[in-house]
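**Student:** next come a sequence and a model predicted from it.
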Amino acid sequence: MSPALTAAVPVLPVHDTHKAALFYRDRLGFAVDHVDAGYAIVVRDRVAIHLWAATDESWRERAGDRPVVSGAETFIAGTASCRVHVTDTDALCARYREAGVLHPNGDLSDKPHGLREFAILDLDGNLITFFERIA
């Protein structure tokens, strides 16, 4: 038998793991499973999103053409995205619209590739697209 992939866990860069975890809890309905200064885990239903602290400011002092050295440079926060499969995109979109977190160009729509989706931005600007398959 071949090995099977069973799940994927997005890990998004943020400026402040505590503030980000509270945003996911208060605005998106996730529970905070873990949070410390460098890492947080938020969970909702069967989805876990991990958040890591992009807090390295040393890039501002470095010379050269390699801006990423530690991988935790502050400019990385907000540059990631992930997609989350959901049920009832319409209801979830309505909740997130009320929470004021919809992406400016991410309102609910049916896509030609057979998905109904919408997108939000987290506190740092990471893009999260919620989708379900349509007939």
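**Tutor:** That came through fine. Residues are numbered from 1 along each chain as shown.

**Student:** hey, let's count contacts and neighbours off CA atoms from now on
**Tutor:** Will do.

**Student:** so where do the strands sit in the protein?
**Tutor:** Taking DSSP state E, the strands of the chain run over residues 11-14, 31-35, 39-44, 47-53, 81-85, 109-110, 115-121, 127-133.

**Student:** quick one: which of these is nearest R95?
**Tutor:** In terms of CA to CA, the element of the strands of the chain nearest to R95 is strand 115-121, at 11.4 Å.

**Student:** one more structure, for comparison:
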Amino acid sequence: MTIQIQTTIPVLASMNLDESVAFYTERLGFIRAGQYDDYAMVMRDGAEIHFWLCSDRMIAENTSCYVRVASAQKLYEEFVEKGLAVDAPATRPWGMKELYVIDPHGNLLKFGERA
């Protein structure tokens, strides 16, 4: 019998958990799932992203997270409506239509769908 991996949850660096939670809830449509002194969690549509309190911005600036989505274009439109300044999704050579968002601490989020 093999053990099935059910899901993965990225844990991103945050210089300020309140700022991270605010950005992800106000701009990206997540909901706050929990917050502690040095750890926070947000959720949207069954996906989770966690944050750990970090004092080294270089860690966040060298981290990325890939999120599969049904429509990068619709997500882009939603984010723009919420005041986020991002470039429109683009189709990449590897066959994915992707929308890139950099959070306030430098983490790169790639929202992608098959092109």
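**Tutor:** Yep, it's here. Small disclaimer: the values here were computed from a predicted structure and weren't measured.

**Student:** any idea what the TM-score comes out to?
**Tutor:** The TM-score (TM-score structural alignment, normalised by the length of structure 2) is 0.88; 114 aligned residues with a CA RMSD of 1.6 Å.

**Student:** picking up where we left off before, out of the strands of structure 1, nearest to C93 of structure 1?
**Tutor:** With CA to CA as the criterion, C93 of structure 1 lies closest to strand 115-121 of the strands of structure 1, at 6.8 Å.

**Student:** mean shift of the closest one relative to structure 2?
**Tutor:** If you overlay the two and look at strand 115-121 of structure 1, the average distance to its match in structure 2 is 0.8 Å (mean CA distance after the TM-score superposition for structure 1).

**Student:** now that strand: which residue numbers in structure 2?
**Tutor:** Correspondence between strand 115-121 of structure 1 and structure 2 is established over residues 96-102, with TM-score structural alignment as the criterion.

**Student:** which residues make contact with that stretch from outside it?
**Tutor:** Applying CA atoms under 8 Å, 6 or more residues apart in numbering, the external contacts of stretch 96-102 of structure 2 come out as 72-73, 76, 86-92, 108-115.

**Student:** ok, now with 10 Å
**Tutor:** Among residues not part of stretch 96-102 of structure 2, those counted as contacts by CA atoms under 10 Å, 6 or more residues apart in numbering are 28, 60-61, 64, 66-69, 71-73, 75-76, 79, 84-92, 107-115.

**Student:** narrow these to those that are buried.
**Tutor:** For the contacts of stretch 96-102 of structure 2, a burial check counting by 16 or more other CA atoms under 10 Å picks out 28, 60-61, 64, 69, 71-73, 75-76, 79, 84, 89, 107-113.

**Student:** residues in contact with the most centrally placed residue in structure 2?
**Tutor:** In structure 2, the residue lying closest to the centroid (CA atoms, centre = their mean) is L109, at 4.7 Å. L109 of structure 2 makes contact with 63-67, 98-103 under the criterion CA under 10 Å, 6+ apart.

**Student:** could you dump the strands of structure 1 into CSV with distance to Y24 of structure 1 added?
**Tutor:** As requested, those are arranged in CSV below (distance: least, CA to CA, whole Å):
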stretch, distance to Y24 of structure 1
strand 11-14, 12
strand 31-35, 8
strand 39-44, 7
strand 47-53, 9
strand 81-85, 14
strand 109-110, 23
strand 115-121, 11
strand 127-133, 12
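
**Student:** great, nothing more from me.
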